[in-house]
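Participant: Any chance you can model this:
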Amino acid sequence: MSVNAAQTGGDAEKNIQEQEVDVEKNNYDANVADEEPEYINAHQSVGLAVIEQQTIIPTTGARKVTTKKEYWAYVLWFVLGQGVGVGNYGSAVQQALLNQAFPSGFVEWGGRYLPLNSMILDLTGILFAVQVVCLVLIGPYADYGNWRPYILQFFTFILCATTLGFAGLKNGSDWQVANFLYILGSVALNVANSFYFAIFPGLVRDLPKMIESEQAVLNGTRRPEEHARLDMLERSKLYNITNIVSSAICLVLLGMATGVAYKIGTATQEQLDLGYRVLVGTFGAVNVICCIPWFVYEQYRPGQQLPKNTNFLSAGPKQLWQAAKYAKGLKQSIIYLVAFFILQDVLGTAGTVVGILQNKTINFSTMGFSGLTLILYLGGGGGTIIANWIQQRWKISVKTMLIIGVVFQLLPLVWGMIGNWTTKVGFHHTWEFWANSCYNVTGGFWGSYSIIMITEVVPAPKMYLFMALFNCVGKTSAFIGPFIGSAIIARAGGNTNAAYYFLLPFALVGFGALLMINTDQAKIDNALFLEAESQDLYEHTAQMEKDIPVVQVAPMIVH
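Facilitator: Predicted coordinates:
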């Protein structure tokens, strides 16, 4: 057979297949035309549940489209949220001054003599308790009206001021001031982060592409589940970008810090003190620079309207009562709240324990500390890039990414546990802390997706309330963990590794709770919860359930 003949035969076969496709499609269209239109609602469709959450509660103004400047200014703010100033260098200054003031390693604290490490864990518990009080007082009110931006502005100011304040501490006699600045700065950091995280789901849902996708679903030209997947991926993308960009900036700054520490020297205590003052002051100035664009370009988005016969003071308690009243319907949110409570407790306390062991092992060297922190951020940023690429490439769910992250985080706990039985490994040597900093490449999975997961399981218009709630639970657990760890260390005669006897088993319980969560059911539950609130507090009836037709898409025919 000639090439032309074969080609002619192939074209004929292709034409026959195309005719068959047209016949099947025409038959499908005819059947659809003869049928009554079908309708689905947010009780049946995850995608419609996602959309309904945005519209069912009345707001104080019109929707505002997210701009590129606003998007990237939001990303830049998170350089502060990484906590390099107060969280890393500030805590290192505090520990260094305490060791100068109490060279014996013991301090009179609470009417008894305790190891310094136990007192530091007690202080960590105190600051977490103060954070809980702040979040409980502010969180229930933050979803109403247009005042939410001022919350972040206020705590950002406190954070920048305390970071710069560390630059004025000179020797061990300033240890009480260091404790005060550490507690105040850490409270500001964590409360600011809580309300910062509450912003990004709204930014994503107001992106032009998301508004277009939402409208296509409402017009019946796009499947709701496609919109839900796009929403999930875009939320993950923005939060991951904030981590990647802020880690990259911190990486550059930490590289500079290592050079500054080397130039100043680390041979004497005076050089160490000067190095820390210069570095923490530098990071304080950088924090100021990075927060300004967000406060310039942020659009003041509308919050919820106050319910009928409700003033601002009574709105918070009423919202809490509404959440408690229908808590049974938010089963998935509650399960994740339990998992989050446990895992935040374990991993937060584990980070403090590793930090204590690390600073003691490297003798509070500014150069060593800067190098370790640099590698830590390099790994964290690189890990987030990898995690985001994997998720976006294969469209993996947030829950699956989080499970991977928790598995990675369990391994250092096992390593620390081994340190109770041998000094060969188990965070007793400098090389282990360098290895641990490198291992932070896996931290991007947990660090990002533990927060993104909250936005998967809580009602969208209640993001500030639930972010505050999750942060309260996380901080409550985080002061329980340090207190328990402190008691275990004290009973073990100052053996810091003994804390892992508590941390590892507790982490496994949290991991088991995480496996039980169904994020699709959570979105439908959230829509039902908001429908009930709309009817109870606003006397509105949900219309979404009878306005959205099933998307009539012809089936794909493959030969």
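
Participant: Only C-alpha atoms from now on, for both contacts and neighbour counts.
Facilitator: Noted.

Participant: thought residue 499 was touching residue 492?
Facilitator: No: with contact defined as C-alpha atoms under 8 Å, residue 499 does not reach residue 492; the gap is 9.2 Å.

Participant: quick one, which of the two is more surrounded?
Facilitator: residue 499 (26 against 13; other C-alpha atoms under 10 Å).

Participant: what about the closest residue to the more buried one other than its chain neighbours, helix or strand, and which?
Facilitator: Among residues not flanking residue 499 along the chain, residue 485 sits closest, at 4.9 Å (C-alpha to C-alpha, 6 or more residues apart in numbering). In the assignment (DSSP states H and E), residue 485 maps to helix 463-491.

Participant: For that helix, buried residues please.
Facilitator: Judged by neighbour count using 16 or more other C-alpha atoms under 10 Å, the buried positions of helix 463-491 are 463-490.

Participant: before we move on, what about stretch 274-287?
Facilitator: 274-284, 286-287.

Participant: how about those residues in a markdown table, adding distance to residue 15 and secondary structure?
Facilitator: Converted to a markdown table, the buried residues of stretch 274-287 look like this (distance: C-alpha to C-alpha, whole Å; DSSP: H, G, I helix; E, B strand; the rest coil):
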| residue | distance to residue 15 | secondary structure |
| --- | --- | --- |
| 274 | 81 | helix |
| 275 | 78 | helix |
| 276 | 76 | helix |
| 277 | 78 | helix |
| 278 | 76 | helix |
| 279 | 73 | helix |
| 280 | 73 | helix |
| 281 | 74 | helix |
| 282 | 71 | helix |
| 283 | 68 | helix |
| 284 | 70 | helix |
| 286 | 66 | helix |
| 287 | 66 | helix |
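
Participant: Before we compare anything, build this one as well:
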Amino acid sequence: MSNISKDTGNNQEGPQMKANNTNSYHSTLSNDTVEAESVWNKASIYRSWLLLCYTTGPVASMSRTYVPAAIQSVARLVGKSSSGGRCDIRGNDCYVKFGVGKVHYTSYVLYLRAIYTALEGLLAFFMMGVADYANYRKWLLIGSIAAYGVFALPFAGLTNKDYSTLKGLSALYALLNIDDSIYQILEGSYIPLFMRASAPPGEYAEEVRREMVLKRGSTVSVMGLFLGNLGGLTALLIGIIISYGRGGPMEDGYHNFLLAITIAGCITVVFSIVSGYFIPSVENKPRPKSENLVFLTVKRFFQLLKNMKKYPNAFLYCVSWVIWNVTFTNFMSVFVLLFRSTLGLGSSDSEYTVYTFISYITASLGSLTWMFLYPRTQIKMKTWGYGFLGFSLFTNFWGCLGINSKTKVGFKHRWEFWVFEVLYSATSSAQRSLNRTLYSTLLPEGEEAQYFGLEVMLGVATGWIGSLVNAAIQDRTNNDRFPFLPNLILVGVSIFLYYLSDTEQGMKDVSKLVEENISEVNENTEIVIKKTK
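Facilitator: Presented below is the predicted three-dimensional model:
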């Protein structure tokens, strides 16, 4: 309270006026609305949301690590070398059928990723238009997470070494990727609700309120990611136990991955059903009765584009975040496949399970460390972002060094994979938490799902291009490290846009809108009172 008094002491009438505005505002609201706003301050609701975040972790970790690794293994087993012989466990001379031609077996996974990301974009476009309307956001979230687990269940049965199995794995990989965009949009849209509830408009001086919201946002965002990583660690720990306890021949080692994926799916399905009983419904905006959902989606998208003039910094930040996220996805897609192809498919499978497990631990520690340090230092949130983005730039530069066969470094040795995986995972997880927090403060109230949908939609709408470019480069050059070069350029663009976005002004833009809404409500109330008299 001493900090609050200090910041508001320069204007003696300010706090009282703000309090009067708040009382006037709340007096015009219905009891149901006030009660709905207070729900998001309850610890039980917050814990229920965290449980949902945990629920997505098991399958999410599998879809990013074990699923592409299993597809890569099967692709090597069914593929042929350029001379028509069997593919070696190391090296790049291995090609599989893809459409009417053949592609490099590692590029096959990247091509799949590009196609599925494009499909994600279409679904995200629809979701961002309708998720803020009607009161079914909760059930969309629960249903999408439950389906996420269901899609992981069949993997344990796909153990044959033929093209039919490869196609089956590829189809399930598609379903997982497409569903991923749904729950990400809906899960992220809850963050601003928790943040705003911590400091309602009008109760504090604006600078104090902004700092309170940021601190609350850093905690909510980090804990959401941490619980997701914890769920991923649960599944990866099961994978380690299976890989080292069950054993198996070198060529069939990926069967352990398939079993771990199915078990992860079971965990996700069970916990999603349990969580559904505790998460409250969100009172969303009423849907215009005269418009169907498809037309409404298109209309809202164009309205969103018009809002660029109102919230330019929100859009700049969104684009910067999207580009960075594309680079992160591209980097990890190439990095995990490069680990196995460099150290040997089959022979490195057990080490790969430990490797992915450690990456999730370091990611969790990275975001938690940032959450602890941010409120205890004088470093601004945006300044932290420069440091995290700078390391992302350096990591991609390090990968580019390996393009030249004469260079001794550039992810050519075991120690490089381990060192950079630890540091890159930690800083990237912290950057993702920071992005979700800062972005949430720039969003107009009542349109959270649409703006988080915009981030996901832009990410998948452009991400498939990066995956396609990386796959084409790798397929043409047979050099697993070449994709780091376009990624390096994209990180540079992301940093430039991050620099251009004025986040403090963006927060003020949203605050002005809240104050205008309060004034409008008060004016309407006075008019009603006069007419009544």
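
Participant: Please report how far the alignment partner in structure 2 of the residue nearest to residue 499 of structure 1 lies from residue 37 of structure 2.
Facilitator: Aligned counterpart of residue 485 of structure 1 in structure 2: residue 470 (TM-score structural alignment). Going from residue 470 of structure 2 to residue 37 of structure 2 by C-alpha to C-alpha, to the nearest Å gives 46 Å.

Participant: Longest helix in structure 2, by number of residues?
Facilitator: helix 206-246 (DSSP state H).

Participant: ok, the residue mapped onto residue 290 of structure 1 from structure 2 - how many residues close by?
Facilitator: By TM-score structural alignment, residue 290 of structure 1 lines up with residue 271 in structure 2. Residue neighbour count, defined by other C-alpha under 10 Å, stands at 19 for residue 271 of structure 2.

Participant: In terms of helices and strands, where is the closest residue to residue 271 of structure 2 other than its chain neighbours?
Facilitator: Of all residues not flanking residue 271 of structure 2 in the chain, residue 55 sits nearest, at 5.7 Å (C-alpha to C-alpha, 6+ apart). Per DSSP H and E: residue 55 of structure 2 is located in helix 43-64.

Participant: for residue 33 of structure 2, same thing?
Facilitator: Going by DSSP H and E, residue 33 of structure 2 is in helix 31-39.

Participant: Show residues contacting that helix.
Facilitator: Applying C-alpha atoms under 8 Å, 6 or more residues apart in numbering, the external contacts of helix 31-39 of structure 2 come out as 26, 45, 197, 282-283.

Participant: Over to stretch 482-499 of structure 2?
Facilitator: Contacts for stretch 482-499 of structure 2 (C-alpha under 8 Å, 6+ apart): 316-317, 319-321, 323-324, 327, 330-331, 334, 386, 389, 392-393, 396-397, 399-400, 403, 469-470, 473-474.

Participant: quick revisit: which ones among the contacts of helix 31-39 of structure 2 are found in strands?
Facilitator: Applying DSSP state E to the contacts of helix 31-39 of structure 2, no entry is found in strands.

Participant: Of these - the most surrounded one?
Facilitator: residue 282 (19 neighbours).

Participant: To which residue of structure 1 is that residue aligned?
Facilitator: So, by TM-score structural alignment, residue 282 of structure 2 is matched to residue 301.

Participant: residues in contact with that match?
Facilitator: Applying C-alpha under 8 Å, 6+ apart, the residues near residue 301 of structure 1 are 61, 63-64, 146.

Participant: Go through those residues and flag the ones preserved in structure 2.
Facilitator: Checking the contacts of residue 301 of structure 1 against structure 2 (both residues aligned by TM-score structural alignment, their matches' C-alpha atoms under 8 Å), the contacts still present are residue 146.

Participant: Closest to residue 32 of structure 1 out of the contacts of residue 301 of structure 1?
Facilitator: Residue 32 of structure 1 lies nearest to residue 63 out of the contacts of residue 301 of structure 1, by C-alpha to C-alpha, at 35.6 Å.

Participant: How many residues are close by the counterpart of the closest one in structure 2?
Facilitator: Taking TM-score structural alignment, the alignment pairs residue 63 of structure 1 with residue 37 from structure 2. Neighbour count for residue 37 of structure 2, taken as other C-alpha under 10 Å: 16.

Participant: where's residue 37 of structure 2 relative to residue 476 of structure 2, distance?
Facilitator: 55 Å.

Participant: hang on, the earlier thing: quick check: the residue nearest to residue 271 of structure 2 vs residue 100 of structure 2, distance?
Facilitator: Residue 55 of structure 2 is 39 Å from residue 100 of structure 2, by C-alpha to C-alpha.

Participant: Just want to know which of the two has more residues nearby.
Facilitator: residue 55 (33 against 5).

Participant: Perfect, that will be all.
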